[in-house]
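[1] Provided below for reference: sequence and predicted model.
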Amino acid sequence: MTIPHETPAEQRLDHAPLRSAVIVNPNRVEGLDELRAGIREQLAEAGWPEPAWLETTAEDPGTGQAEQAVADGADVVFVAGGDGTVRACIDGLAGTEAALAILPGGTGNLLATNLGIPTNTIEGVQLALDRGRRLVDLGEVEGQTFAVMAGMGLDAAMVDDAPTKLKAVLGSVAYVYSALKHLNDAEMKVEIQVDDYPVLRRRARTVLVGNVGRLQGGVNLLPDAEPDNGQMDVAVLAPKNLGHWIQTAFGVLRPGRNKVPNMEVLRGSRITITSDRPQPRQLDGDVIEPSATLEVTVRPDTLWVCVYQPDTSEDLTEGAPAAD
C-alpha cells in the first residue's frame, strides 16, 4: 500500500496539486470521451496533473483498478459508475489515505445521496478540488466491504430479481416491481446477535444492516444511522401481509416518526444474523452467495470520502489520522 506524504487534512491546508485517477464503468456511464475531456480540463485549470484513466471490466469491477491507483500514488480516486462500481472500488481504497470522489453514473449512488454529494459531474470534481473530506466507517462481510447497507431476505431477493433493463429505464421503480413478486415469500426465523447482548429470536421478512439510512427514492429507513459512529443500525422488518407492508411504508414515510409498525431497530458494531434456512444476501445492491448467516463487522474510520468543505471555522486537522 502506498501512503501519500500528507494526510487529507494536511492536503486541504497547503492546497498543493494532488495526483488523481479516474475509474469508470464503461457499461454504466455514457459519453466517456466527453467525461474524460471535462475532468481533464477541470483538473488542469486547478493546476492538478492529468489523472490516470482506468476502466472496469467484467472480470474486475473496480477493486483492482482502485488498488492500482493507490499503488501509483493517487491522492484522489474519482469513481464514475453505479453503487456496484463504487463498492468494488471501496474494497481497493479501504484503509488507505486515498480519498474517494464519487461521480454520477449507473442506476444510483446511495453513498453519494447519504453524504450529500452532488450528482453533477462538474460539482463532483469540484468537491475534490475544494478538499473537503470525511472519514467514514465500512462494514465487512466475509472479507468484502460495504458502505451503505447489507441485507438478508426479501431485500436481497428484490435486488436480485430487478431486471437490469428496467432499472436503466425506471430507476428505483424497478425495485418496486421486483418487491411485489416477493411479498408472499415465506418469512424467516432468525436469531440476531448484536455485540455481547443476548441473542434475539424473531420472525422477519428481511433484515438490513445500515451504515447510512437512505434508500432508493429518498426513503429514509434508518434516520439515526451515522456513517462515522463506529456502529451500524439493524432494521428487522416483519410485516405478515399486504396490510402490514402498507402500515410499514406509511410509518417509514411519516415525518417526525417515533416508531415504525412491524419494524424493530437495533444498533451495534458486531452483528450476526442466522436464519433457519439459506437466504439471498446483498451488499450495497450487489448480490452475494446465499447463506443462512450474515455476519457484519464494523471497520471504524476506514474510508476517506470527498464531501462538501466544512465551515472554515472548524479545525481542519480534526479527524486526520495520527502520524506514525
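    Looks like it came in fine. Residues are numbered from 1 along each chain as shown.
[2] C-alpha only now, for contacts and for neighbours.
    Will do.
[3] ok, how many other residues are close to L237?
    By the other Cα atoms under 10 Å criterion, the neighbourhood of L237 contains 24 residues.
[4] what about the closest residue in space to it that isn't next to it in sequence, distance to D196?
    The shortest distance from L237 to any non-neighbouring residue, by Cα to Cα, 6 or more residues apart in numbering, is to M263 (4.5 Å). According to Cα to Cα, to the nearest Å, M263 stands 22 Å off from D196.
[5] Over to P8?
    35 Å.
[6] Contacts for stretch 79-91, please.
    Outside of stretch 79-91, the residues within contact range by Cα atoms under 8 Å, 6 or more residues apart in numbering are 22-25, 28-29, 61-66, 100-111, 144-147, 284-286, 303.
[7] Drop anything exposed from those residues.
    By neighbour count, with 16 or more other Cα atoms under 10 Å, those hold 22-25, 29, 61-66, 100-111, 145-147, 284-286, 303 as buried.
[8] Look at the residue of the chain most remote from its centre and give its secondary structure.
    Computed with Cα atoms, centre = their mean, the maximum C-alpha offset from the centroid of the chain is found at G243, amounting to 30.8 Å. Put simply, G243 is helix when judged by DSSP: H, G, I helix; E, B strand; the rest coil.
[9] Surely R203 is in a strand?
    Yes - counting by three-state DSSP, R203 falls inside a strand.
[10] Neighbours of it, how many?
    R203 is flanked by 16 other residues according to other Cα under 10 Å.
[11] Kindly confirm whether my reading is correct that it touches E187.
    Yes - R203 is within contact range of E187, at 6.4 Å (criterion: Cα atoms under 8 Å).
[12] Check the contact lists of these two and give me the overlap.
    Here R203 and E187 share the contacting residues A238, scored by Cα under 8 Å, 6+ apart.
[13] What strand or helix carries L129?
    Remark: L129 resides in helix 121-130, with elements defined by DSSP states H and E.
[14] which outside residues touch that helix?
    Contacts of helix 121-130 (Cα under 8 Å, 6+ apart): 12, 38-39, 42-43, 46, 76, 78, 101-104, 117-118, 306-309.
[15] mind checking how far the residue lying closest to G268 once chain neighbours are set aside is from A186?
    The shortest distance from G268 to any non-neighbouring residue, by Cα to Cα, 6+ apart, is to Q231 (5.0 Å). Computed as Cα to Cα, the Q231 to A186 distance reads 30 Å.
[16] okay, now the one to match up with it:
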Amino acid sequence: MTDIVSPEPEAGIGQPQGAPLHVLTPHAPLKRVVMLVNPLSGSVGPRAAAEAEATLADYDLESQVVVLDGGNFDQAIAEAFAASADVIFVLAGDGTARSVASKAKPNGPMIAPLPGGTMNMLPKALYGTADWKLALRRALEEGAPQVVSGGEVEGEYFYCAAILGSPALWAPAREAMRTGKVKLAWAYARRALKRAFTGRLRFSLDGGPRRRAEALVLISPMISKAMEEPNGLEAAAMDPSDASQAFRLAANALFSDWRHDPAVSTRAAKRIDVRARSRIPAVIDGEPVLLKSEATVRFIPKAFRALAPRPPAAEDSL
C-alpha cells in the first residue's frame, strides 16, 4: 500500500503558477478526500495515481491518494474510513467499489466509485461516463449527497442489477456488444444458451405465490426505466419455454429493451426468495458469483450516500 498526499494547491502542482483553483461543488462540504487507486484494475493503469494527485491539486481541499498494492486491500480501505474524509473516491474494479460502498452505510462518508473496472455499472449510472477523470471532476464540481438504494443477497450488495439463473452470462455479452465487440458478445451469448434449461428457478416476491422462471433480474430504482420511486427492486422474470424463445430473449437482451419480450414479466418487490436444485449462478453489478441453492434477496432503501451530480447522470439504464 502506497500513500501519495497531494501538496498544497498553491505549490502549483497540476496547474500553472497563478492559475485560479477550480470551484468545488456548492452542494456538499468538501474539505478532506481520500482516493483509493488500484493500478492493476481494468483500464486504470500505472499513471493513474499521479494523474489523480495532479487533478485533486486543482481544488482547494486536503487530499490523499492511496495506491492499492500487495493485496492488502482490506487494511487500506479500513484506513481510508478512519481518515475522517468527507468523501472516499474509488478507482478500482467493480468488486472493490461495491465493497467500499457496502462498508459506508447511510451514516458513513460519501462514496464516489469512479469507472476503473470492466463493466463499471455503478459509476456509469452515477456519472454517465466511462472516463474516470471526467467522473472525478463531475463529482468535485457538481456533486451532491445522493442516497443510493440497492439490494443484498448472501452478504453481497448490489446497486444496479443482479441477474440470477443460467442466463446470467448475458450481462457480459451485452457489455461486449455495447463496446462493439460483436464476436465476443455472441461467444458469451452462446455460452449462456448452452447452460440454459439445466435448472429453473423457483421464486416468490414479498411472500407471494411461488413461480418458476429460467432467470430473474433484479434492478435498482436508480437505473430502472420502469420505476419512478425507490419503493423496491424491479423484479423481472424471464421465462422462455424452449430454445427458440431463449435465443430470441438473448437477442432482445443484447439489442433492445427486453421488457417488451413476451417471455418477461416485471413488478416491484422488497423481498425475493429464490430456490433451485443446485447452486445458482449470478452476476451482481457485473461480478459473477455462485449463490447457494436457496437465497433471499432484500431491498435496501438507503444503502449508502454517493457524491454525484443531481440527478445521477446515468449513461445507461436497464
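    Cool, got the structure. Nothing here was measured: the structure is a model prediction, and the numbers come from that model.
[17] Was I right to think the residue nearest to G268 of structure 1 contacts R267?
    Yes - if you go by Cα under 8 Å, Q231 of structure 1 and R267 touch, sitting 6.5 Å apart.
[18] need the contact list for the nearest residue to P281 of structure 2 once chain neighbours are set aside.
    Nearest residue to P281 of structure 2 in three dimensions, chain neighbours excluded: L290, at 4.7 Å (Cα to Cα, 6+ apart). By Cα under 8 Å, 6+ apart, the contact list for L290 of structure 2 reads 279-282.
[19] In a markdown table: the residues you listed, plus secondary structure, neighbour count and distance to E142 of structure 2.
    Shown next, in a markdown table, are the contacts of L290 of structure 2 (DSSP: H, G, I helix; E, B strand; the rest coil; neighbours: other Cα atoms under 10 Å; distance: Cα to Cα, whole Å):
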| residue | secondary structure | neighbour count | distance to E142 of structure 2 |
| --- | --- | --- | --- |
| R279 | coil | 15 | 43 |
| I280 | strand | 23 | 40 |
| P281 | strand | 19 | 38 |
| A282 | strand | 24 | 34 |
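[20] Relative to structure 2, which residues correspond to stretch 83-95 of structure 1?
    Stretch 83-95 of structure 1 corresponds to residues 94-106 of structure 2 when matched by TM-score structural alignment.
[21] circling back to that earlier point, settle it for me: which of Q231 and A186 of structure 1 has more neighbours?
    Higher neighbour count among Q231 of structure 1 and A186: Q231, with 24 against 12, using other Cα under 10 Å.
[22] what are the ranges of the helices in the stretch 51-200 of structure 2?
    Along the stretch 51-200 of structure 2, counting by DSSP state H, counting those that start in this stretch, helices occupy 73-82, 94-104, 121-127, 132-142, 170-178, 182-195.
[23] ok, how many other residues are close to V274 of structure 2?
    23.
[24] what do you get for K240 of structure 1?
    For K240 of structure 1, the count of nearby residues is 17 (other Cα under 10 Å).
[25] does it count as helix, strand or coil?
    Assignment for K240 of structure 1 (three-state DSSP): coil.
[26] which residues does it contact?
    So K240 of structure 1 contacts 187, 205 (Cα under 8 Å, 6+ apart).
[27] what's the distance between it and Q144 of structure 1?
    Taking Cα to Cα, one finds K240 of structure 1 at 32 Å from Q144 of structure 1.
[28] One more: G47 of structure 1?
    36 Å.
[29] Please name the nearest non-neighbouring residue to the aligned residue in structure 2 for L43 of structure 1.
    Alignment note: L43 of structure 1 maps to L56 in structure 2; criterion TM-score structural alignment. Of all residues not flanking L56 of structure 2 in the chain, S63 sits nearest, at 6.8 Å (Cα to Cα, 6+ apart).
[30] So that neighbour is in contact with V5, correct?
    Yes - counting by Cα under 8 Å, V5 is a contact partner of S63 of structure 2 at 6.3 Å.
[31] So for those two, which sits in the more crowded spot?
    Shown here are S63 of structure 2 and V5; by other Cα under 10 Å, S63 has more neighbours (23 against 15).
[32] give the contact list for the more buried one.
    Counting by Cα under 8 Å, 6+ apart, the residues that S63 of structure 2 touches are 5-6, 32-35, 56-57.
[33] at 7 Å what do you get?
    5-6, 32-34, 56 (Cα atoms under 7 Å, 6 or more residues apart in numbering).
[34] Please, where are all the strands along structure 1?
    Remark: strands assigned in structure 1 by DSSP state E are 20-24, 52-55, 76-80, 99-103, 133-141, 144-146, 149-153, 188-194, 200-204, 206-210, 232-237, 263-268, 270-283, 286-306.
[35] Compare neighbour counts for P8 and D196 of structure 1 and give me the winner.
    Neighbours per residue (other Cα under 10 Å) separate P8 of structure 1 from D196, with P8 holding more: 27 against 10.
[36] To which residue of structure 2 is that one aligned?
    Using TM-score structural alignment, P8 of structure 1 sits opposite a gap in structure 2.
[37] surely L307 of structure 2 meets L114?
    No - L307 of structure 2 lies out of contact with L114 (Cα atoms under 7 Å); the separation is 10.6 Å.
[38] thinking again about what came up before, how about the strands of structure 1 in TSV, adding distance to V125 of structure 1?
    What follows is the strands of structure 1, written out as TSV (distance: least, Cα to Cα, whole Å):
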stretch	distance to V125 of structure 1
strand 20-24	11
strand 52-55	15
strand 76-80	8
strand 99-103	7
strand 133-141	13
strand 144-146	23
strand 149-153	25
strand 188-194	39
strand 200-204	42
strand 206-210	27
strand 232-237	29
strand 263-268	34
strand 270-283	26
strand 286-306	9
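[39] K181 of structure 1 is nearest to which of those?
    strand 149-153 (13.3 Å; Cα to Cα).
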